[in-house]
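> Fold the following for me, if possible:
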Amino acid sequence: MCSEIKFQIIRSIKRQIFGGYSSVLFSICSEESQLIKMKFLILTLCVTAVFADWRPLDSDEMKLVKTSWEKVKHNEVDILYNIFKQNPDIQAKFTQFAGKDLETLKGTTSFATHATRIVSFLSDFILLMENNKNLPGIKVIVNQMGQNHKNRGVTKDQFNEFKNTFFEYMHASGDLQHAWNDAFDNLYYIVFSNLDGHPVA
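Model prediction:
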């Protein structure tokens, strides 16, 4: 009888010990599972946030941007001339042009080459912007441009000066201005991230 009682007591103790251990083990596993889920959620949010400020243009806006750009994209020298004319501080950021007479510069090969570089960049950006699948390519060219201008000490204010002068040159108003604004918002989202020292990954 005593042996039977002892056996029941020992079995009860074992159940409590191992039952408690199982509960603890289950609790640990559950916590690890929750931690993994949280890490995955954070990673997903980070990836989503990369282009949280990127807003694709709708088809009408894209058409307005492309059509208006086609009309002026061959006026490279004239575009850059107007930018420098109205914003001498921007001209001063480029060592090859700083302190030089703009009227004289306008007819030089170096001026034409730089003007073509700017227009070509905008043409590439507009072309890539037509399809969201091109976002990786957009990041590459705009990050590079942003870093180059950061190294020159170009500021956000000067980029906005460029935009305002460009809009004047394009005679942008109404729907056309809205479309170009959306395009520049996307462009400057990446550029300004670079100026802040955080290229868009």
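
> Only C-alpha atoms from now on, for both contacts and neighbour counts.
Will do.

> Give the burial count for residue 74, as a bare number.
Residues within reach of residue 74, counting by other Cα atoms under 10 Å, total 13.

> do residue 23 as well
Here the count is done by other Cα under 10 Å, and residue 23 has 11 residues near it.

> That one and residue 13, how far apart?
For residue 23, the distance to residue 13 under the criterion Cα to Cα, to the nearest Å works out to 15 Å.

> same deal with residue 180?
In this structure, residue 180 and residue 13 are 77 Å apart, going by Cα to Cα.

> Compare the two (neighbour count), which wins?
Counting neighbours by other Cα under 10 Å for residue 180 and for residue 13 shows that residue 180 has the greater number, 25 against 12.

> if I pick that one, what's in contact with it?
With contacts defined as Cα atoms under 8 Å, 6 or more residues apart in numbering, residue 180 is in contact with 61, 65, 172.

> from those, which single one is nearest residue 128?
Distances from the contacts of residue 180 to residue 128 were compared by Cα to Cα; the smallest belongs to residue 65, at 12.6 Å.

> Let's see this one next, to set against the first:
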Amino acid sequence: MKFLIVVAALIAAAHASVSADEAALVQSTWNQVKSNEVDILYAIFSAYPDIQARFPAFVGQDLSALKGSAPFALHATRIVSVISQYVGLLGNDANLPAIQTIFNQLGQTHYNRGVTAQQFTEFRTAFLNYLSSQVNYDAATAQAWNDAFDQVYAIVLSKY
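A predicted model of the protein is given here:
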């Protein structure tokens, strides 16, 4: 299994480049949803309850009730802040070391917490499903976001 994850990460790394045009698409679509932190996290937990179960503060809680809580909003803001930081760094190759640092750390902390590669895939799927329901999501936008996730996951999944 580890071998397959390494192969997937290497394949993703080979296609991890995000062009300037793709960066602009990612940035423009992200700007349309980045203030919807709670809705984004709600969509992810709703689609994949196993992700919610990874958070000790949220285990066993009703998602609808949780959605209105301060701890949920705070965690949603943390997730969106990391995505915003990454999106802001896109489009400039000089920022690649910063991207590497951010996602090496994120990958290590999530690995240490027992988050699986499958759960990262689920997060991606749920996030892109949410995004595609909120913005003009054409083929170019889909490709841009997939390339952005490939870049991130090539780093994050290198821990697995």
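
> Is the residue lying closest to residue 61 of structure 1 once chain neighbours are set aside within a helix or a strand, and which one?
Excluding the flanking residues, the one nearest residue 61 of structure 1 by Cα to Cα, 6 or more residues apart in numbering is residue 179, at 4.8 Å. In this structure, residue 179 of structure 1 is located in helix 174-195 according to DSSP states H and E.

> Also residue 13 of structure 1?
Using DSSP H and E, the element containing residue 13 of structure 1 is helix 2-49.

> and what of residue 132 of structure 2?
According to DSSP H and E, residue 132 of structure 2 maps onto helix 117-134.

> Next, the angle helix 139-156 makes with that helix.
Using axes from the mean of the first three to the mean of the last three Cα atoms, to 10 degrees, the inter-axis angle of helix 117-134 of structure 2 relative to helix 139-156 is 160 degrees.

> Give me the most central residue, structure 2.
Taking Cα atoms, centre = their mean as the criterion, residue 124 is the residue nearest the geometric centre of structure 2, at 5.6 Å.

> Let me see the contact set for the aligned partner of that one in structure 1.
If you follow residue 124 of structure 2 across to structure 1 using TM-score structural alignment, you land on residue 163. In this structure, residue 163 of structure 1 makes contact with residue 184, judged by Cα under 8 Å, 6+ apart.

> repeat that with 10 Å
Going by Cα atoms under 10 Å, 6 or more residues apart in numbering, residue 163 of structure 1 touches 83, 157, 169, 180-181, 184, 188.

> Structure 1: matching residues for the longest helix along structure 2?
Longest helix in structure 2 by number of residues, with DSSP state H as the criterion: helix 70-89. The alignment of helix 70-89 of structure 2 onto structure 1 (TM-score structural alignment) covers residues 109-128.

> can you tell me the mean distance of that stretch from structure 2 after alignment?
Taken against structure 2, stretch 109-128 of structure 1 registers an average deviation of 0.6 Å after superposition, with mean Cα distance after the TM-score superposition for structure 1.

> Against which helices or strands is whatever helix or strand comes next after the helix holding residue 13 of structure 1 packed?
For helix 2-49 of structure 1, the following helix or strand on the C-terminal side (DSSP H and E) is helix 59-72. Counting by 3 or more Cα pairs under 10 Å, 6 or more residues apart in numbering; DSSP states H and E, the packing neighbours recorded for helix 59-72 of structure 1 are helix 109-129, helix 156-170, helix 174-195.

> The next helix-or-strand element following helix 59-72 of structure 1 against structure 2, how far on average?
Moving toward the C-terminus from helix 59-72 of structure 1, the next helix or strand (DSSP H and E) is helix 76-86. On superposition with structure 2, the mean distance recorded for helix 76-86 of structure 1 (mean Cα distance after the TM-score superposition for structure 1) is 0.3 Å.

> Please identify the buried residues of the following helix or strand past helix 76-86 of structure 1?
Counting by DSSP H and E, the element after helix 76-86 of structure 1 in chain order, helix or strand, is helix 88-91. Within helix 88-91 of structure 1, the residues that count as buried by 16 or more other Cα atoms under 10 Å are 90-91.

> For helix 88-91 of structure 1, name the packing helices and strands.
Packed against helix 88-91 of structure 1 by the contact rule (3+ Cα pairs under 10 Å, 6+ apart) you find helix 76-86, helix 156-170.

> so how far is residue 91 of structure 2 from the nearest residue to residue 16 of structure 2 once chain neighbours are set aside?
Setting aside the residues directly before and after it, residue 16 of structure 2 is nearest to residue 151 in space (Cα to Cα, 6+ apart), at 4.1 Å. Look at residue 151 of structure 2 and residue 91 of structure 2: by Cα to Cα, they are 12 Å apart.
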